[in-house]
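Peer 1: Sequence first, predicted model second:
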Amino acid sequence: MAYVHHSHDVHVPAHEARVEDYLALLKPRVMSLVVFTAFVGLLVAPGGINPFVGAVAVLCIAIGAGASGALNMWYDADIDAIMSRTANRPIPAGRIERDHALALGLVLSAFSVCLLGLATNWLAASLLAFTIFFYAVIYTMWLKRSTPQNIVIGGAAGAFPPMIGWAAVTGTISIDSVVLFLIIFLWTPPHFWALALYKQSDYGAAGIPMLPNVAGEQATKVQILVYSLLLVASTLVPSVTGFMGPIYSTVAVVTGAYFVWLAWVLFRTTETVAMKKAGRSLFTYSLSYLAVIFLALLTDHAAELLGWL
């Protein structure tokens, strides 16, 4: 099946733009997870950071994530108009003009990177700049419409925030921060492919080569199971290296076992309605799973600082 680029002739009068529409451009739900993982990376990093500087760093990462969202919606306005999941976003719904989204994204990108560099260090700022570039250009403009591996490679953009938080404190990249990156990187494919399984028609209509549309449902279910196993294995690394203690280890084992179980149920399901239901179950669980893993990292670290471990 050939996939073609759509034209970007979406131009609608922004006659109803409200504050909440501009906030929607920043993808606040995605931003909340980005901010939380960055916050955890910042807090578990060795050495500590001035609370005010730390707050500024997290704010910069949040603004950078919002800038990425705005740039993504600017470029994807054509396909957003086709997909039921995204048709009511501010640009395709006609509440904000595409050029306004582009301007907002560029201004917020420059502001967040410069402020982070001045407040912490330029390694953290460089990582933030690269993350915005990776999501807006490498993923949105190139990978998303050209390869079924879009989510695998593009997932790197969402995996950088804890590394940025870590770098803001330490000015370095370490094995532990790379493991935090790896957890999110490996979480992304099963999370989005589970969504793609029950939203196949949307992606097909928009011409996005998501794995189920290109390789088929069975191949997608195999990949989901493989990545789920790799994901759970990566969450156990902090326990093995001694970076985290028994609280984190227990949570990682229990929540990981259920993640793999849901992936296995999906893999074994062949009937279409049941498969879509299983895909939705895994997608829904995966949303809370990542938050719980990072909350466990934070809890274990706090317990160690307080001398409870």
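Peer 2: Here it is on my side, so go on.

Peer 1: When you work out contacts or count neighbours from here on, use the C-alpha atoms and nothing else.
Peer 2: Noted.

Peer 1: Mind jotting down where the helices sit in the stretch 151-300 of the chain?
Peer 2: 161-170, 175-198, 200-206, 211-215, 217-235, 237-241, 246-268, 272-305 (DSSP state H, counting those that start in this stretch).

Peer 1: Make TSV out of those helices and add distance to Thr140.
Peer 2: Below are the helices of the stretch 151-300 of the chain laid out as TSV (distance: least, C-alpha to C-alpha, whole Å):
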stretch	distance to Thr140
helix 161-170	18
helix 175-198	15
helix 200-206	14
helix 211-215	16
helix 217-235	21
helix 237-241	31
helix 246-268	27
helix 272-305	21
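
Peer 1: Met83 is nearest to which of the ones you listed?
Peer 2: Across these, Met83 has its closest neighbour in helix 200-206 (5.1 Å, C-alpha to C-alpha).

Peer 1: and that closest one, which residues are buried?
Peer 2: Neighbour-count burial for helix 200-206, counted by 16 or more other C-alpha atoms under 10 Å, picks out 200, 202-204, 206.

Peer 1: quick one: which of these is nearest Val214?
Peer 2: Gly204 (9.3 Å).

Peer 1: try it against this one:
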Amino acid sequence: MTALSERSAAASRRESTRSSTGRTAVVRRRVLAFVGLTKPRIIELLLVTTVPAMMLADRGWPSLSLLLFTLLGGTLAAGAANVFNCYFDRDIDKLMQRTQKRPLVTGEVTPRAALIFGIVLTVTSIALLLATTTVLAAALAAGAIFYYAVLYTMVFKRHTRRSTEWGGVPGAAPVLIGWAAVTGSLDWPAVVVFGIVFAWQMPHFWALALRFKDDYARADVPMLPVVTSELSVGRQSVAWAYVTVAVSLLLWPVATDYGIGLGYTVPAVLLGAWFVLESHRLLGRIKRGGDIKSMSLFHVSISYLSLLMVAIIVDAIV
């Protein structure tokens, strides 16, 4: 082979490598765009509430296969709901700085592709839960998808200041799905844990909405911080923080037969005091004026719920 031929072959190999690398990068971006539609960070938080509900229902560790299939089905169901949310909200997402980089806004995914993706995830999640868990768990997942994608996204979010309260129902649904996956029914401990997660969402989300209230105002979305004063939002956040803690303390009397006792209740009191204190701090900053630092409550709320769920798990198995 001549030197010229060798150089030509080397150049061809380099071009082939660059072409292959480019195709891989395109596929990777495409996959990440579809994954982004499912809002993985929100799903993580939802799954945090599924596991303790399952362990409480089973009075210990459920079978590994049931746990994995329930989590997988729940992940796909939550992902489907979030995909539909992105699909229906694409008109207002482009108006808000917080959501302007979502795949449907940037054009990385077409509306048609997103809709098909959401339908595929819905069918797959319900079929998986139906085949591996219980009819009730699958039905609850289907109901949660419809509620969040249609009722919350298309109706409540755009037409009422109380959208967060209405949206709290599908947000707490993983608790019921996890319980139903184990038992095929529902019981009072499941209702109480559902109530904890439901009430918790108000101070949690309003803290975020305070941070991005200008975005919601720009998109004409009547979130509570847009349509009322910061002082009112702060007071309501404090009230819901107290409700969250009060409901959390109900778990001991209704779940003693499921292993809940002081091992849960003591952490619940301490964590609840921290959560309530942080909500009061937000209200205090609002009253004083200046930077209210609402995201501080947002981050504390995530830690609060995560640690409370850990307390349920520990007390249920120990």
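Peer 2: Looks like it came in fine. This is a predicted model, so every value here is computed, not measured.

Peer 1: What does the superposition give as a TM-score?
Peer 2: Laid over one another, the chains give 0.89 as their TM-score (TM-score structural alignment, normalised by the length of the first structure), with 288 aligned residues with a C-alpha RMSD of 1.7 Å.

Peer 1: so what corresponds to Leu71 of the first structure in the second structure?
Peer 2: Using TM-score structural alignment, the partner of Leu71 of the first structure in the second structure is Phe84.

Peer 1: So that match, which state does it fall into?
Peer 2: helix (DSSP: H, G, I helix; E, B strand; the rest coil).

Peer 1: isn't it right up against Leu115?
Peer 2: Yes. At 6.8 Å, Phe84 of the second structure and Leu115 qualify as touching, with contact defined as C-alpha atoms under 8 Å.

Peer 1: Among these two, which residue is more densely surrounded?
Peer 2: Phe84 (27 against 17; other C-alpha atoms under 10 Å).

Peer 1: Could you check how far that one is from Gly118 of the second structure?
Peer 2: Phe84 of the second structure sits 6 Å away from Gly118 of the second structure, taking C-alpha to C-alpha, to the nearest Å as the criterion.

Peer 1: next one: Leu71 of the second structure
Peer 2: The gap separating Leu71 of the second structure from Gly118 of the second structure is 18 Å, by C-alpha to C-alpha.

Peer 1: out of these two, which sits in the busier spot?
Peer 2: Gly118 (26 against 21).

Peer 1: Please identify which helix or strand holds that one.
Peer 2: helix 111-132 (DSSP states H and E).

Peer 1: how about that helix, aligned to which bit of the first structure?
Peer 2: Under TM-score structural alignment, the match for helix 111-132 of the second structure is residues 98-119.

Peer 1: And stretch 231-241 of the second structure against the first structure, how far off on average?
Peer 2: Following superposition, stretch 231-241 of the second structure is found to deviate from the first structure by 1.0 Å on average (mean C-alpha distance after the TM-score superposition for the first structure).

Peer 1: Report the aligned residue range of the first structure for that stretch.
Peer 2: So stretch 231-241 of the second structure sits over residues 218-228 in the first structure, by TM-score structural alignment.

Peer 1: secondary structure class for the closest residue to the match of Leu71 of the first structure other than its chain neighbours?
Peer 2: Excluding its sequence neighbours, the residue lying closest to Phe84 of the second structure (C-alpha to C-alpha, 6 or more residues apart in numbering) is Ala149, at 5.5 Å. Following three-state DSSP, Ala149 of the second structure is assigned to helix.

Peer 1: count of neighbours near Ala149 of the second structure?
Peer 2: The tally of other residues near Ala149 of the second structure (other C-alpha under 10 Å) stands at 23.

Peer 1: do Val232 of the first structure as well
Peer 2: If we define neighbours as other C-alpha under 10 Å, then Val232 of the first structure has 21 of them.

Peer 1: mind checking how far it is from Ala125 of the first structure?
Peer 2: For Val232 of the first structure relative to Ala125 of the first structure (C-alpha to C-alpha), the value is 30 Å.

Peer 1: What's the match for His299 of the second structure in the first structure?
Peer 2: Counting by TM-score structural alignment, the partner of His299 of the second structure is Thr284.

Peer 1: out of the helices of the stretch 151-300 of the first structure, deepest packed?
Peer 2: Of all these, helix 161-170 carries the top mean neighbour count, a mean of 28, counting by mean count of other C-alpha atoms under 10 Å.

Peer 1: what's that helix in contact with?
Peer 2: Residues from elsewhere that reach helix 161-170 of the first structure, judged by C-alpha atoms under 8 Å, 6 or more residues apart in numbering: 34-35, 37-49, 54, 57-58, 61, 120-121, 123-125, 127-128, 172-173, 177-178, 180-181.

Peer 1: Pull up the aligned stretch in the second structure for it.
Peer 2: Under TM-score structural alignment, the match for helix 161-170 of the first structure is residues 174-183.

Peer 1: whereabouts in the second structure does stretch 253-263 of the first structure align?
Peer 2: By TM-score structural alignment, stretch 253-263 of the first structure lines up with residues 269-279 in the second structure.

Peer 1: From the centroid of the second structure, which residue is nearest?
Peer 2: Ile42 (3.2 Å; C-alpha atoms, centre = their mean).

Peer 1: Map that one across to the first structure for me.
Peer 2: Aligned partner of Ile42 of the second structure by TM-score structural alignment: Val30.

Peer 1: Buried residues of the strand or helix carrying its match, list them for me.
Peer 2: Taking DSSP H and E as the criterion, Val30 of the first structure maps to helix 28-44. Going by neighbour count (16+ other C-alpha under 10 Å), the buried part of helix 28-44 of the first structure is 28, 31, 33-44.

Peer 1: Closest one of these to Arg95 of the first structure?
Peer 2: Pro28 (17.5 Å).

Peer 1: separation between the closest one and Ala70 of the first structure?
Peer 2: Pro28 of the first structure is 11 Å from Ala70 of the first structure, by C-alpha to C-alpha.

Peer 1: Quickly find the element holding Ala25 of the second structure.
Peer 2: helix 3-37.

Peer 1: Tell me the buried residues in that helix?
Peer 2: Quick answer for helix 3-37 of the second structure (16+ other C-alpha under 10 Å): 33-34, 36-37.

Peer 1: and the residues you listed, which two are the farthest apart?
Peer 2: That would be Ala33 and Leu37, which, of the buried residues of helix 3-37 of the second structure, are the farthest apart (C-alpha to C-alpha) at 6.6 Å.

Peer 1: Mean distance of stretch 163-177 of the second structure to its aligned residues in the first structure, please.
Peer 2: Using mean C-alpha distance after the TM-score superposition for the first structure, the mean distance for stretch 163-177 of the second structure is 0.7 Å.

Peer 1: and that stretch, how far out from the chain's middle?
Peer 2: 10 Å (C-alpha atoms, centre = their mean, to the nearest Å).

Peer 1: Lovely, talk soon.
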